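Asker: quick one: sequence plus predicted model below, questions after.
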Amino acid sequence: MQADHTTIDPAEVAKFEAMAAEWWDLNGKFKPLHMLNPCRLDYITSQIAGEFDRDLNAETPFAGLRLLDIGCGGGLLAEPMARLGADVVGADAAAGNIPVAQVHAEQSGLAIDYRHTTAEALAAHGEQFDVVLNMEVVEHVASPIDYLTACRALLKPGGLHICSTINRNPKSYMMAIIGAEHVMRWLPKGTHEWSKFITPDELFKLLRDAGLEPVDRKGFVFNPVAWSWRLSERDLSVNYVTASLKPA
């Protein structure tokens, strides 16, 4: 892959640049991610612990693991991964996100290597990680297959790739766009494009075509009564997450 090749969509980056300062506002534009984060972390930590035989009751169970959070935003996932002992690199194509993440990490006493860069650039420089977190990013890139191929290149043999996105169907249009952007106004209008959403079967095929081996997928399901998220074995109708491995 050429060093100057990128799957970045400038229009998508601009959307998140405009919201950068609000990353850590629990009631701001990223409120949906703050609500979803405990559920995401449950899945991520259990997958890492299972794959690398780590005890989540230990003080720093992910010590010795190098982890990349691609599309790190303000650090909502990078910070808990660092607290669990991982050596974390947070990368984002939106330059405005990086100083926000850096300041918050410093205030939290965490050492995280935040960089304004892309998956393709990191791969071109030969960076290697035990774990790549790729959460809610693939639906915003110009070429999902090229992007996922870069993510695979960033993994060590036997490495773990965790990728979440949004399904493409009438329900996801109503929930993720009409509901979240127009009714609840959790996100600015136009944050998502329904045509860029990816079905679970399409994502599994993309992962395989990129050279990864999908091993798991689960849904993130919102309960409007309890006002909380949960993992589901069966309901992948809107938000969902996958785990895949780079062959050893």
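Answerer: Good, I have the coordinates.
Asker: all contacts plus neighbour counts: C-alpha atoms, from now on.
Answerer: Noted.
Asker: residue ranges for the strands of this structure, please.
Answerer: Taking DSSP state E, the strands of the chain run over residues 66-70, 87-92, 113-116, 129-135, 155-166, 213-223, 228-232, 239-245.
Asker: what does the second one contact?
Answerer: If you take CA atoms under 8 Å, 6 or more residues apart in numbering as the criterion, strand 87-92 is touched by 63-73, 75, 78, 81-82, 98, 112-119.
Asker: nearest spatial neighbour of the most centrally placed residue in the chain, skipping sequence neighbours?
Answerer: In the chain, the residue lying closest to the centroid (CA atoms, centre = their mean) is residue 135, at 1.4 Å. Among residues not flanking residue 135 along the chain, residue 164 sits closest, at 4.7 Å (CA to CA, 6 or more residues apart in numbering).
Asker: report the contact partners of that neighbour.
Answerer: Residue 164 neighbours (CA under 8 Å, 6+ apart): 134-138, 239-242.
Asker: farthest-separated two in those residues?
Answerer: 134 and 239 (13.8 Å; CA to CA).
Asker: what packs against the longest helix along the chain?
Answerer: As assigned by DSSP state H, the longest helix anywhere in the chain is helix 31-52. Under the contact criterion of 3 or more CA pairs under 8 Å, 6 or more residues apart in numbering; DSSP states H and E, helix 31-52 touches strand 155-166, strand 228-232.
Asker: reformat the strands of the chain as JSON lines; add distance to residue 104.
Answerer: Output for the strands of the chain, formatted as JSON lines (distance: least, CA to CA, whole Å):
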{"stretch": "strand 66-70", "distance to residue 104": "16"}
{"stretch": "strand 87-92", "distance to residue 104": "13"}
{"stretch": "strand 113-116", "distance to residue 104": "11"}
{"stretch": "strand 129-135", "distance to residue 104": "20"}
{"stretch": "strand 155-166", "distance to residue 104": "24"}
{"stretch": "strand 213-223", "distance to residue 104": "27"}
{"stretch": "strand 228-232", "distance to residue 104": "25"}
{"stretch": "strand 239-245", "distance to residue 104": "26"}
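Asker: so which of those is nearest residue 59?
Answerer: Comparing the strands of the chain by CA to CA, strand 87-92 comes nearest, at 14.7 Å.
Asker: structure B:
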Amino acid sequence: MNDATAAADMNTSSRTTIRPDEAAHFGAMARDWWDPKGSSAMLHRLNPVRLAFVRAAIDRHWGVDPAGIRPLAGRSALDVGCGAGLLCEPLSRLGADVTGIDAAPENVMAAAAHAEGAGLPIRYMAGEVGTLDIGTFDLVTSMEVIEHVGDKPAFVAALADRLAPAGSSDSGRGGLMILSTPNRTPQSRLLLVGAAEAAGMIPRGTHHWEDFVTPAELSDLLAAAGLTMGTPQGIAFAPAKGLHLSQDLSLNYIVTAVRNA
């Protein structure tokens, strides 16, 4: 790496992505984050759907037994924008050595306390993912976060920097990234921002529709960071099925990404 490239990489990783107002908004919910009927109730409903996608992606990427109970044993995982640990704890139970990062110190403290009570050895840190000296990880996740950051290219580049390179694991596949985010569509504006917040299903001020990222935009952001995006799956809602994985991307979607071959 020449000096110019090193300087460019340093500038990208050091750019601020945290929005203080967003961190304060989510930090204010720290005390009841684990209450399935509290302000994060929608995340509790969403988490099993995301976990089903995550588990299937892990099995495909590393060729592990779908019936195994610890498919991440011997692997490391990083969850960025971890909140109070709703995803970190299942990843730990799947066998991973887990690190969670969040912009809000209040969330990190709540996450650490909950993990300690559950007997789970999860490392939690507050701050910018691009400035923390934490190394690389086999699995990098960031769920419902990119729509809240201030500099999306810098954020995706920082996530990519944390992804283990090819040849770093026993399979030689390198790291796996999984992201989820609302899609910027008329449907999401009506239902996620309008109806859900008006009905109290999501705290007011949680979503800003103009910051939502379309699948095409996310693909471009990942490509600029040297990653290839997989086929997105929608997270949809139906009265008979509740939240579920779907081909309908109009509200929310979840994707994998890997380093370019």
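Answerer: That came in fine, so what should we check first? Being a predicted model, the structure only gives us computed values, none of them experimental.
Asker: where does the TM-score land?
Answerer: Once the chains are laid over each other, their TM-score by TM-score structural alignment, normalised by the length of structure 1 reads 0.94; 243 aligned residues with a CA RMSD of 1.3 Å.
Asker: type out the PyMOL command that picks the buried ones from the contacts of strand 87-92 of structure 1.
Answerer: To isolate the buried members of these in PyMOL, using 16 or more other CA atoms under 10 Å:
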select buried, resi 63+65+66+67+68+69+70+71+72+73+75+78+81+82+98+112+113+114+115+116+117+118+119
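Asker: quick one: map residue 219 of structure 1 onto structure 2.
Answerer: Under the alignment (TM-score structural alignment), residue 219 of structure 1 pairs with residue 234 in structure 2.
Asker: give me every residue that touches its match.
Answerer: Listed by CA under 8 Å, 6+ apart, the contact partners of residue 234 of structure 2 are 245-254.
Asker: most neighbours out of the residues you listed, which is it?
Answerer: For the contacts of residue 234 of structure 2, the largest number of neighbours (other CA atoms under 10 Å) sits with residue 252, at 27 neighbours.
Asker: that one maps to what in structure 1?
Answerer: Match for residue 252 of structure 2 (TM-score structural alignment): residue 239.
Asker: residues contacting its match?
Answerer: 164-167, 172, 219-221.
Asker: again, but for residue 231 of structure 1
Answerer: Residues in contact with residue 231 of structure 1, defined by CA under 8 Å, 6+ apart, are 39, 43, 218-221.
Asker: same thing but 10 Å
Answerer: Applying CA atoms under 10 Å, 6 or more residues apart in numbering to residue 231 of structure 1 gives the contacts 39-40, 42-43, 218-222, 239-241.
Asker: any chance of JSON lines for those residues, columns distance to residue 198 of structure 1?
Answerer: Listed next are these as JSON lines, based on distance: CA to CA, whole Å:
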{"residue": "39", "distance to residue 198 of structure 1": "20"}
{"residue": "40", "distance to residue 198 of structure 1": "18"}
{"residue": "42", "distance to residue 198 of structure 1": "23"}
{"residue": "43", "distance to residue 198 of structure 1": "20"}
{"residue": "218", "distance to residue 198 of structure 1": "14"}
{"residue": "219", "distance to residue 198 of structure 1": "13"}
{"residue": "220", "distance to residue 198 of structure 1": "15"}
{"residue": "221", "distance to residue 198 of structure 1": "17"}
{"residue": "222", "distance to residue 198 of structure 1": "19"}
{"residue": "239", "distance to residue 198 of structure 1": "10"}
{"residue": "240", "distance to residue 198 of structure 1": "10"}
{"residue": "241", "distance to residue 198 of structure 1": "11"}
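Asker: between residue 134 and residue 239 of structure 1, which contacts overlap?
Answerer: 164-165.
Asker: so what does residue 53 of structure 2 match up with in structure 1?
Answerer: In structure 1, residue 53 of structure 2 lands on residue 43 (TM-score structural alignment).
Asker: residue 89 of structure 2 now?
Answerer: Match for residue 89 of structure 2 (TM-score structural alignment): residue 79.
Asker: my read: its match touches residue 101, true?
Answerer: Yes. Contact criterion CA atoms under 10 Å: residue 79 of structure 1 and residue 101 qualify, at 9.1 Å.
Asker: need the overlap of contacts for the two.
Answerer: Contacts common to residue 79 of structure 1 and residue 101, judged by CA under 10 Å, 6+ apart, are 72, 90, 112.
Asker: got the end-to-end distance for stretch 121-138 of structure 1?
Answerer: One end of stretch 121-138 of structure 1 sits 16 Å from the other (CA to CA, to the nearest Å).
Asker: pull out the buried positions in it.
Answerer: 121-124, 128-138.
Asker: what do you get for stretch 240-248 of structure 1?
Answerer: So, applying 16+ other CA under 10 Å, buried residues of stretch 240-248 of structure 1: 240-246.
Asker: turn these into CSV, including distance to residue 106 of structure 1.
Answerer: Listed next are the buried residues of stretch 240-248 of structure 1 as CSV, based on distance: CA to CA, whole Å:
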residue, distance to residue 106 of structure 1
240, 31
241, 30
242, 31
243, 30
244, 32
245, 32
246, 33
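Asker: quick one: which two of those residues are the most distant?
Answerer: For the buried residues of stretch 240-248 of structure 1, the maximum inter-member distance is 20.2 Å, found between 240 and 246 (CA to CA).
Asker: where does stretch 19-27 of structure 2 end up in structure 1?
Answerer: Stretch 19-27 of structure 2 maps onto residues 9-17 of structure 1, going by TM-score structural alignment.
Asker: just stretch 146-164 of structure 2 next, same as before
Answerer: Against structure 1, stretch 146-164 of structure 2 falls on residues 138-156 (TM-score structural alignment).
Asker: could you tell me the end-to-end distance of the matching stretch?
Answerer: 20 Å.
Asker: trace residue 27 of structure 1 over to structure 2, please.
Answerer: Match for residue 27 of structure 1 (TM-score structural alignment): residue 37.
Asker: revised request: answer the last question for residue 58 of structure 1.
Answerer: With TM-score structural alignment as the criterion, residue 58 of structure 1 pairs with residue 68.
Asker: number of nearby residues for its match?
Answerer: By other CA under 10 Å, 10 other residues sit near residue 68 of structure 2.
Asker: my read is that it contacts residue 94, right?
Answerer: Yes. Residue 68 of structure 2 is within contact range of residue 94, at 9.0 Å (criterion: CA under 10 Å).
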